[in-house]
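Enquirer: model this:
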Amino acid sequence: MTRATQKEAADFLAANPEIIQIQAFLTDPSGVARGKVLRPEEIATAYRDGRPLPCSIQSLDMLGADVLETGLVWEEGDSDRPCFPVAGTLTHAPWHDVPTAQVILESFERDGSPTPADPRHALARTVATLEAMGLKPVVAIELEFYLVDREAAAKGRIVPPAAPNGFAPAHLQAYLMQDLEDFSPFLNDVFDGAKRMGLPARTLISEYAPGQFEIVLEHRADAMRAADDAVLYKRLVKGVAGKHGFVATFMAKPYAETSGSGLHIHVSLADEENANLFAGEGPLTPHLAHAIGGLEATMAESMAVFAPNANSFRRFRRNTYAPMTPAWAVDNRSVPLRVTSGRPDTRHLEHRVCGADANPYVALATVLAGIAEGIEKKIEPSEPIVGDGYREKQEATLPLNWWKALEVARASSFLPERLGAGFANIFLTIKEAECDRFFACVSDVDVDWYLRNV
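Expert: Modelled structure (predicted):
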């Protein structure tokens, strides 16, 4: 990885002298941003020497509680690790009233080696594997999200918000232009913010549920940057939503009765001359066929990454655009692996398994790892689905609850081999602790179902 230089910071501050504060953060294994707010005069030192953050920051569950079983707390004396800015990620945080910048950090050990628990290093590992094979992943990450009413959310309820004109979306209405117009003040600010941040935000869609939207990010020839884009994009959407009086959520399934939100990964492979190795006259080139075979073969053991939370699994229901079993097809959204149609030179694979709550670094790392597995071992794909994938693949063969997905992942040799044994163990240990803590809670549903009926 190319280390960011002090010149990058100096040039940015010279071009933006109004900046008062800089949010320096890394992404923990669960996908939560954690870090510090620095003053401009501190940033040069951070680029030169790194900024210290406690190693336990990579042991936290979704609520910020230590997971002692990771061995990253008392065994390490909660000691610091130097965290260095990622080249090219120092940018504006345009939703703040105070002029604010932000920069992504990545963590290193005191000897300069990558910190095993940092999810960005897990992605770097899988990218390096493909590059060693002479393959360059070209990637875009597509994230769906919901806007919800802030006052209701503060009281623990989720309902669609009223637009500035007073009307609240109430119907499914996929691709409805009226929703885009009603929420245009928010959406325009997201696009303006993306431009200031250097994010390649393109097509805007009103999705298949009230208050659900998607803004497509353009492909990057740098897979690491594509994941950074996704992390920065989520911060932008949440920040701009708050400024407009909404809450933006990337929960996988906010409403039981409507579609969940996905994180769809669009990927192709280029050779050293940048030729698309997935492009050809037929639907499948050898590289694309083996990529599909590898992703199908590793999908079950990867579900704990693609669906990392309890709520993630509420998304997997028949006829909801979320998969139940490994399968592929050409231009078909009823399967988890969709080969796009169109001009052969644009052909790529859309991986449709992850919920929007997945950590972009870990999700992309695992998808690329599955592709590498398939190509190295020449794994052949299944027969393509024609028509309704839910009807053709009626038996659900993926682990579709949290504890089963974690059990399958823990038995995997693929995940530790491809993502790194240290990272895989820490990630799964955190999620196993979260799963145990979640199901120890007594919910309102418990009371409603069982208080008087048992």
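Enquirer: hey, let's count contacts and neighbours off CA atoms from now on
Expert: Will do.
Enquirer: so what's residue 284 up against?
Expert: Applying CA atoms under 8 Å, 6 or more residues apart in numbering to residue 284 gives the contacts residue 278.
Enquirer: do residue 388 as well
Expert: Residue 388 touches residue 334, counting by CA under 8 Å, 6+ apart.
Enquirer: one more: residue 233?
Expert: 194, 199.
Enquirer: okay, and it sits in which element?
Expert: Here residue 233, judged by DSSP states H and E, is contained in helix 223-243.
Enquirer: after that helix, next one along is what?
Expert: strand 246-249.
Enquirer: identify all contacting residues around that next one.
Expert: Here strand 246-249 has contacts from 145-150, 153, 161, 237-238, 241-242, using CA under 8 Å, 6+ apart.
Enquirer: one more, so I can put them side by side:
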Amino acid sequence: MSWLHDHPHIKAIRVAASDLNGVARGKRIPTRFAQKIEQDGTRFPLSALNLDIWGEDIDDSPLVFEAGDPDGVCLPTERGFMPMPWVDNPTALLPVWMYREDGRPYEGDPRHALAAVLARYKARGLTPICGTELEFYLVDDSGKDLQVVPSPRSGKRRPGAEILSLRALDAFDTYFTALYDGAEAMDIPAETAISEAGLGQFEINLSHGDAMKAADDTWLFKLLVRGIARKHGFAASFMAKPYPEYSGNGMHVHFSVLDAEGNNIFDNGGPEGTDLLQHAIAGCMAALPASALILAPHGNSYDRLVPNAHAPTSICWAYENRTAAIRVPGGNPKGRRIEHRVAGGDVNPYLMLAVVLGAALTGIEDAQQPPAPIAGNAYDQRLPQLPGNWSDAIDAFEADPHIARIFPAELIRNLVATKRQECKEFADLSPEERIDLYLDTV
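Expert: Below is the predicted model:
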């Protein structure tokens, strides 16, 4: 209660957990009940973390009518209370995660899935260090068609993309100032902002650090980016492909791994990296076909994964090559790391980090060896390909042994059922309905 004691102006509380799509599910609670919630948690139906993207129950889910739709116990994460700068009434957010009545972690909770992967690392005396790069569009969705937001300074709409444009950043300085102020208040380590290759597209990097905090930061930052945008009169979207003619939104993750003494196990003092780096790359590559459902979780996600559009389509790796799915950046060997470039901005950060780190650890455990790194343009080479559509990705995820080593059976079952239901409904939507569906939700 010390945070609320130091912030007496807070009038209400939101208690929220991430569902499988990364959507925040929760409750509004008066501040006077905060101590009880902080100590004892609250209760959501287990099925609340297994809703489809419309917020509907999954047909024939064993969590609903078959089981009587039982509750789970939602307890606060170590993150604690934080402000919600996008809400007009002074409000605090308390992130929670779900447990069963007997105290066991609920295996359908994506945050617990990441915690289980990190426990495997810890058992080997290893600690992953992660940072994410988030791309998003600022969008005027007030009319029939999406448009770039008019510049608050000039009132004009930019006619095209401007990569690394200070003018584009300066035009939205009020928005970005509010965004960075909010990130600081929420203890989210937002670093560099740049304008990107799309019309009204930007990218912000979050600092490297503890993997669970990186996932929390990413999930919370997406809420903040969208909320502050609405407060300024427009939308911000992490949708994988808002505009067919422009690049999609990616969410690249950089990670290294420290041993018990704090040494980077990927660093051999030179540019090539260690054998353990090779093993981790091999694990990531082997799991990529089945990982696609996590890294490209929605119908619109596959519009992003097309050749020559700044998103990888081939299963390959390389040094300093952004056309590859797995990139090893250059620079000081002490910072040797892997950049996994497949995920879209529409992912659930907990599941994304779980599948990437889990695959890397499998590669390390099995001492897997990758093929030779590619050189040149991956789009022009005959290479194994990622699944080209949502249905194939669902099937690959469901039956793959790599996935079974990373995720519990209940989460696999729940996610497959969710995505099959969404895939069926998505097929009947018009292009306009598809944009409306994903623009704010993911």
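Enquirer: have a look at how far, on average, the helix holding residue 233 of the first structure is from the second structure.
Expert: Average distance, helix 223-243 of the first structure versus aligned residues of the second structure after superposition (mean CA distance after the TM-score superposition for the first structure): 0.6 Å.
Enquirer: so where in the second structure does that helix end up aligned?
Expert: Aligned using TM-score structural alignment, helix 223-243 of the first structure spans residues 211-231 in the second structure.
Enquirer: mind listing what's buried along the matching stretch?
Expert: By neighbour count on 16 or more other CA atoms under 10 Å, the buried set for stretch 211-231 of the second structure is 211-229.
Enquirer: tell me the two of the contacts of strand 246-249 of the first structure that are most distant?
Expert: 153 and 237 (16.7 Å; CA to CA).
Enquirer: so who does the residue nearest the centre of the first structure touch?
Expert: Closest residue to the average C-alpha location of the first structure: residue 360 at 2.5 Å, with CA atoms, centre = their mean. By CA under 8 Å, 6+ apart, the contact list for residue 360 of the first structure reads 31, 141, 227, 230-231.
Enquirer: then residue 192 of the second structure?
Expert: 204-206 are the contacts of residue 192 of the second structure under CA under 8 Å, 6+ apart.
Enquirer: could you identify which of the residues you listed has the most neighbours?
Expert: Within the contacts of residue 192 of the second structure, neighbour counts (other CA atoms under 10 Å) peak at residue 206, which reaches 22 neighbours.
Enquirer: quick check: closest non-adjacent residue to that one.
Expert: Once flanking residues are discounted, residue 206 of the second structure sits nearest to residue 190: 4.6 Å by CA to CA, 6 or more residues apart in numbering.
Enquirer: which residue lines up with that neighbour in the first structure?
Expert: Checking TM-score structural alignment: residue 190 of the second structure goes with residue 201.
Enquirer: that match and residue 316 of the first structure, how far apart?
Expert: Distance, residue 201 of the first structure to residue 316 of the first structure, by CA to CA, to the nearest Å: 28 Å.
Enquirer: which part of the first structure matches stretch 336-352 of the second structure?
Expert: The aligned range for stretch 336-352 of the second structure is 347-363, by TM-score structural alignment.
Enquirer: repeat for stretch 312-325 of the second structure
Expert: Going by TM-score structural alignment, stretch 312-325 of the second structure sits over residues 323-336 in the first structure.
Enquirer: need the contact partners of the matching stretch.
Expert: Residues contacting stretch 323-336 of the first structure (CA under 8 Å, 6+ apart): 283, 292, 296-297, 299, 316-319, 321-322, 337-341, 351-353, 382-390, 393, 395-398, 400.
Enquirer: so the longest strand anywhere in the first structure versus helix 223-243, what angle?
Expert: Assignment by DSSP state E gives strand 136-149 as the longest strand of the first structure. Using axes from the mean of the first three to the mean of the last three CA atoms, to 10 degrees, the direction of strand 136-149 of the first structure lies 10 degrees away from that of helix 223-243.
Enquirer: residues in contact with the helix or strand just after strand 136-149 of the first structure?
Expert: Next in sequence after strand 136-149 of the first structure, counting helices and strands by DSSP H and E, comes helix 150-154. Residues from elsewhere that reach helix 150-154 of the first structure (CA under 8 Å, 6+ apart): 158-159, 161, 245-247.
Enquirer: okay, helices next: where are they in the stretch 301-442 of the second structure?
Expert: Assigned by DSSP state H, counting those that start in this stretch, the stretch 301-442 of the second structure shows helices spanning 301-304, 349-365, 390-399, 401-406, 409-426, 431-439.
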